[in-house]
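Engineer: Sequence and predicted structure, then a few things I'm wondering about:
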Amino acid sequence: MTTKTTTKTKTNTSGTKKTLVIGGHGKTGRRVAERLLIQGREVRIGSRTGEPAFDWHAPATWGPALRDVDRVYVTYQPDLGFPGAADQVGAFAEAAVAAGAGRLVLLSGRGEEAARLAEDRLKDSGADWTVVRASWFNQNFDESFFLEPVRAGEIALPVADAVEPFVDADDIADVVVAALTDGRHAGRTYELSGPRLLSFGEVAAELSKATGREIAYVPVSDGDYRAVLRQEGLPEEFAELFALILDGRNAHLVHGVEEVLGRAPRDFADYAREAAATGVWDV
């Protein structure tokens, strides 16, 4: 069975400023919120189900969510590269600065040129900013769209033999918390990766080793993958994200984790072994 952690928002009774964590129930946002709460900091979860609610597509919700907030972890769904994302991020950043939340940490996409537009809009707002760029998360295999394929024993993707330095969401969260709480990271852009390059075939082998059963990687065409996305009601733009792997732009290691945290990033094999122990991939 999967263990789901619930993050509670603290009530501000002391006048202490809060940190708004947009997407606070997501892969990185949940972890950031948990770490901030452990440090004794006030946290507000920014989501449509939050109190007050936050919705990227409803600017009227931004002001209430920013009340008593002095810093924000900014994540955007579904992806910063999607049409309209840069305009929304820019407008929100301006609203945040005007409301007194001048410390903004943006989760961006490594190697995504379209995401740079959102980064620039956030910087132009006058915010005290940090940009954290990451690409494929380890946790995509147990908390996101690869979960069911792993359970089914087959990962079918249009990536051939391309490689990716998968990064762990816990490492991202540690870097984000450092950026939110330590002014030395202001005005910096950090690119994060794991410690080694892996093909999806090698990922499948690591998952097979961790689960004790065969999990295969099956290469498919772009057209076939888009057909699957349409069948499952998912945006076809997700297929375009695989082009970032196929052209090799992220096929090298970067060292943001070491630079910020002074330690090595978590390896995929360690992630897979710990995730398998939770039973999340049990059939």
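Structural biologist: Structure's in. What do you need? Everything quoted here is computed from the prediction, not taken from an experiment.
Engineer: From here on, just use CA atoms for contacts and neighbour counts.
Structural biologist: Will do.
Engineer: how about the helices of the chain, start to end?
Structural biologist: 27-38, 62-66, 85-98, 113-124, 147-152, 169-181, 200-211, 222-231, 237-241, 243-246, 256-261, 268-277 (DSSP state H).
Engineer: right, and the ones you listed - which one's nearest Gly46?
Structural biologist: helix 62-66 (6.9 Å; Cα to Cα).
Engineer: other SSEs contacting the closest one?
Structural biologist: helix 85-98 (3 or more Cα pairs under 8 Å, 6 or more residues apart in numbering; DSSP states H and E).
Engineer: Switch the helices of the chain over to TSV; also include mean neighbour count and distance to Ser14.
Structural biologist: Formatted as TSV, those follow (neighbours: other Cα atoms under 10 Å; distance: least, Cα to Cα, whole Å):
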stretch	mean neighbour count	distance to Ser14
helix 27-38	20	15
helix 62-66	20	17
helix 85-98	20	21
helix 113-124	18	30
helix 147-152	18	42
helix 169-181	21	19
helix 200-211	20	47
helix 222-231	14	48
helix 237-241	15	44
helix 243-246	19	46
helix 256-261	18	31
helix 268-277	17	38
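Engineer: let's bring in a second one:
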Amino acid sequence: MTENTAENTAENTAGNTTGNTTLVIGSTGKTGRRVAARLRARGLAVRDGSRSANPPFDWNDRATWEPALRDVRAVYVTYYPDLAAPGAADAVRALAALAVDGGVRRLVLLSGRGEPEAAAAERAVQESGAEWTIVRASWFFQNFDEGHLLEPVLGGTIALPAGDVAEPFVDAEDIADVVAEALTGDGHAGEVYEVTGPRLLTFAEAAAEISDAAGREVRYLPVSAAGYAATLKEYGVPPEEAEVLAGMFADILDGRNAHLADGVRRALGREPRDFADYVKAVAATGVWKG
């Protein structure tokens, strides 16, 4: 049995109710796979929203949207590569309209903090006619061990166009807990949860904490947006995506998000996980040893 076949079998048996399925767009991503795992652990039917799933979902191929949405009750909406990308808000609006027309009752959007383009996508979901919840997040802890910053960490230098700006890094595990609760629980419709960790950190401070936990030097190097785009391309990021990401990072890493928010506490009734706990746990896995 292939992985997709197993997942589809789980979808058809978990919950055992037609039309009770949750579509998790970006189900192979940092938050999506965690959300899908949480829903399945609750015995709920989950449909994976990715290009490799069956049926597939691809933001760039609208013909895949309707089959993926068929008999779906709720959708976790994450946009690739980012809501700041050109056309993202229009795509989210079109998807939300198609979802509501098909009977979807609840939409949960992973949004950004302080991004005008993300705000447009939020409005698209809010105006869709579905029950909606917005989860705003910025930099994930897991960018340092699962994402585009892992190779720089292993290389000993994290180069970003961030200056000495502080960020409220947030754990993807906390995001997934909030999203799973918003998808399944009561009292979250119409809520905007801005999620952060419990403290602000500069990238230099984050690198220092990783260094201490990993037992090897990792330094932070501030660079220009153009320099960062070049670095992304060296690591294999497609040129157009690299330019979008570099421009977005240079824009939002200007201090606009240098404040904490209470979204995790409001949604879950507990405090968010601290970066120190994250680096200790990751260092124990050996992933930062290379």
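Structural biologist: Received it, and whenever you're ready, just let me know what you need. Here the structure is a predicted model, which means the values were calculated and not measured.
Engineer: before we move on, back to that, got JSON lines for the helices of the first structure, with distance to Thr9 of the first structure too?
Structural biologist: Formatted as JSON lines, the helices of the first structure follow (distance: least, Cα to Cα, whole Å):
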{"stretch": "helix 27-38", "distance to Thr9 of the first structure": "9"}
{"stretch": "helix 62-66", "distance to Thr9 of the first structure": "12"}
{"stretch": "helix 85-98", "distance to Thr9 of the first structure": "19"}
{"stretch": "helix 113-124", "distance to Thr9 of the first structure": "26"}
{"stretch": "helix 147-152", "distance to Thr9 of the first structure": "28"}
{"stretch": "helix 169-181", "distance to Thr9 of the first structure": "16"}
{"stretch": "helix 200-211", "distance to Thr9 of the first structure": "35"}
{"stretch": "helix 222-231", "distance to Thr9 of the first structure": "35"}
{"stretch": "helix 237-241", "distance to Thr9 of the first structure": "32"}
{"stretch": "helix 243-246", "distance to Thr9 of the first structure": "36"}
{"stretch": "helix 256-261", "distance to Thr9 of the first structure": "26"}
{"stretch": "helix 268-277", "distance to Thr9 of the first structure": "26"}
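Engineer: which residue in the first structure lines up with Gly103 of the second structure?
Structural biologist: Aligned by TM-score structural alignment, Gly103 of the second structure pairs with Gly100 of the first structure.
Engineer: And for Val178 of the second structure?
Structural biologist: Using TM-score structural alignment as the criterion, Val178 of the second structure maps onto Val175 of the first structure.
Engineer: for Gly26 of the second structure, what are its contacts?
Structural biologist: By Cα atoms under 8 Å, 6 or more residues apart in numbering, Gly26 of the second structure lies in contact with 32-33, 48-50, 77-80.
Engineer: give me that answer again for 10 Å
Structural biologist: Gly26 of the second structure makes contacts with 32-33, 35-36, 48-51, 57-59, 76-80, as judged by Cα atoms under 10 Å, 6 or more residues apart in numbering.
Engineer: roughly how far apart are it and Arg34 of the second structure?
Structural biologist: The gap separating Gly26 of the second structure from Arg34 of the second structure is 10 Å, by Cα to Cα, to the nearest Å.
Engineer: picking that back up, thought Gly126 was touching the match of Gly103 of the second structure, still the case?
Structural biologist: No: here Gly100 of the first structure does not reach Gly126: they are 11.4 Å apart, not a contact under Cα atoms under 10 Å.
Engineer: quick one: Leu234 of the first structure from Glu191 of the first structure, how far?
Structural biologist: In this view, Leu234 of the first structure and Glu191 of the first structure are 28 Å apart by Cα to Cα.
Engineer: do Ala205 of the first structure as well
Structural biologist: 27 Å.
Engineer: What lines up with Thr202 of the second structure in the first structure?
Structural biologist: Match for Thr202 of the second structure (TM-score structural alignment): Ser199.
Engineer: Determine the number of other residues adjacent to its match.
Structural biologist: By the criterion of other Cα atoms under 10 Å, Ser199 of the first structure has 19 neighbours.
Engineer: Looks like it contacts Leu157 (just checking).
Structural biologist: No: using Cα under 10 Å, Ser199 of the first structure makes no contact with Leu157, being 11.4 Å away.
Engineer: okay, and the common contacts of these two?
Structural biologist: Applying Cα under 10 Å, 6+ apart, one finds that Ser199 of the first structure and Leu157 are jointly contacted by Tyr217.
Engineer: residues in contact with Val46 of the second structure?
Structural biologist: 7-8, 10-15, 20-24, 27, 35-40, 72, 74-75.
Engineer: which ones are touching the counterpart of Ala230 of the second structure in the first structure?
Structural biologist: Using TM-score structural alignment, the equivalent of Ala230 of the second structure in the first structure is Ala227. Contact analysis of Ala227 of the first structure by Cα under 10 Å, 6+ apart lists 221, 233-234, 236.
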